[in-house]
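Engineer: here are the coordinates; sequence isn't available:
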């Protein structure tokens, strides 16, 4: 029957699985990033190095490099590209490994936890959304 999942002329996979399948495909099937300390509030900035040849980067990689001309957090990048944070960590990790971005980790207190002032700024930014 047309319109039903599994019907002969229905492309339900694109609508039903597309949002799930796409991030998996964007990250090349990987779910773990190379850098375990790449957290939500890590700041990403495009490195001042020659860019690779056109076409050698994926669309998302190019967008990340464009956005990170100004410092952006991993969480902001994930929101801007409408990708799960886990996928963004994989992509940023790949760019970091290639030397195309730099990453600044958030300031931490003596206990090793993020600075409370930084956390307050993040919360304020989230509330502003």
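Structural biologist: Cool, got the structure. All values reported here derive from a predicted model rather than from experimental measurement.

Engineer: from now on I want contacts and neighbour counts done on CA atoms only, so please keep to that.
Structural biologist: Will do.

Engineer: what about residue 45, which SS state?
Structural biologist: Look at residue 45: counting by DSSP: H, G, I helix; E, B strand; the rest coil, its state is strand.

Engineer: show me where the protein has its strands.
Structural biologist: Assigned strands in the chain, in chain order: 43-46, 72-73, 101-104 (criterion: DSSP state E).

Engineer: what sits up against the last one?
Structural biologist: Counting contacts by CA atoms under 8 Å, 6 or more residues apart in numbering, the residues outside strand 101-104 that touch it are 42-47, 65, 92, 95-96.

Engineer: for that strand, buried residues please.
Structural biologist: Using 16 or more other CA atoms under 10 Å as the test for burial, strand 101-104 gives 101-103.

Engineer: ok, longest helix in this protein?
Structural biologist: Longest helix in the chain, counting residues (DSSP state H): helix 12-26.

Engineer: tell me who's in contact with the residue nearest in space to the middle of the chain.
Structural biologist: Against the mean C-alpha coordinate of the chain, by CA atoms, centre = their mean, the closest residue is residue 88 at 1.9 Å. With contact taken as CA under 8 Å, 6+ apart, residue 88 is in contact with 74, 77-78.

Engineer: hold the first one in mind and look at this next one:
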């Protein structure tokens, strides 16, 4: 097999559409933010993947990683990595993570009350 190198355009890596979600995994969608963290759902998926870019992403995300850091470490363009991670999330192969723990549910009035109290204390 001959390496195509820079002749292959980034959008051609995944043929434009994500595969169906594996059985038992919910389908999620959307392109993650550059500061979003993702982790691999099942590292065994990397063994069956023919695209080396996808294998690199799956292996690099055994622990939660931010998308921007992942792009820098793998040497991939950020927009390409956002697209690929979005497709891998949609397929259920990557899971979105909250690096600081799950978000706390707060009502809007609680936040406004705390802001008002902070302003009054000034």
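Structural biologist: Structure received. Computed from a predicted model, the values in this text were never measured in an experiment.

Engineer: quantify their similarity with the TM-score.
Structural biologist: TM-score of the superposed chains, computed with TM-score structural alignment, normalised by the length of the second structure, equals 0.55; 90 aligned residues with a CA RMSD of 3.4 Å.

Engineer: just the buried residues of strand 101-104 of the first structure now: which is nearest residue 35 of the first structure?
Structural biologist: residue 103 (10.6 Å; CA to CA).

Engineer: how about the closest one, what's its partner in the second structure?
Structural biologist: Aligned counterpart of residue 103 of the first structure in the second structure: residue 96 (TM-score structural alignment).

Engineer: ok, now residue 75 of the first structure?
Structural biologist: Alignment note (TM-score structural alignment): residue 75 of the first structure maps to residue 68 of the second structure.

Engineer: how near is the closest residue to its match other than its chain neighbours to residue 91 of the second structure?
Structural biologist: With sequence-adjacent residues excluded and distances taken as CA to CA, 6 or more residues apart in numbering, residue 68 of the second structure is closest to residue 34, at 5.0 Å. In this view, residue 34 of the second structure and residue 91 of the second structure are 19 Å apart by CA to CA, to the nearest Å.

Engineer: counting neighbours, go ahead and name the busier of the two.
Structural biologist: Applying other CA atoms under 10 Å to residue 34 of the second structure and residue 91 shows that residue 91 carries more neighbours, namely 20 against 16.

Engineer: relative to residue 68 of the second structure, how far out is that one?
Structural biologist: Residue 91 of the second structure sits at a distance of 20 Å from residue 68 of the second structure (criterion: CA to CA).

Engineer: could you do residue 108 of the second structure as well?
Structural biologist: Distance, residue 108 of the second structure to residue 68 of the second structure, using CA to CA: 30 Å.

Engineer: do residue 76 of the second structure as well
Structural biologist: 10 Å.

Engineer: which residue is the nearest non-sequential neighbour of the residue mapped onto residue 52 of the first structure from the second structure?
Structural biologist: Aligned against the second structure by TM-score structural alignment, residue 52 of the first structure finds its counterpart in residue 45. What sits nearest to residue 45 of the second structure in space, not counting adjacent residues and going by CA to CA, 6+ apart, is residue 93, at 7.4 Å.

Engineer: aligned counterpart of residue 55 of the second structure in the first structure, please.
Structural biologist: In the first structure, residue 55 of the second structure lines up with residue 62, judged by TM-score structural alignment.
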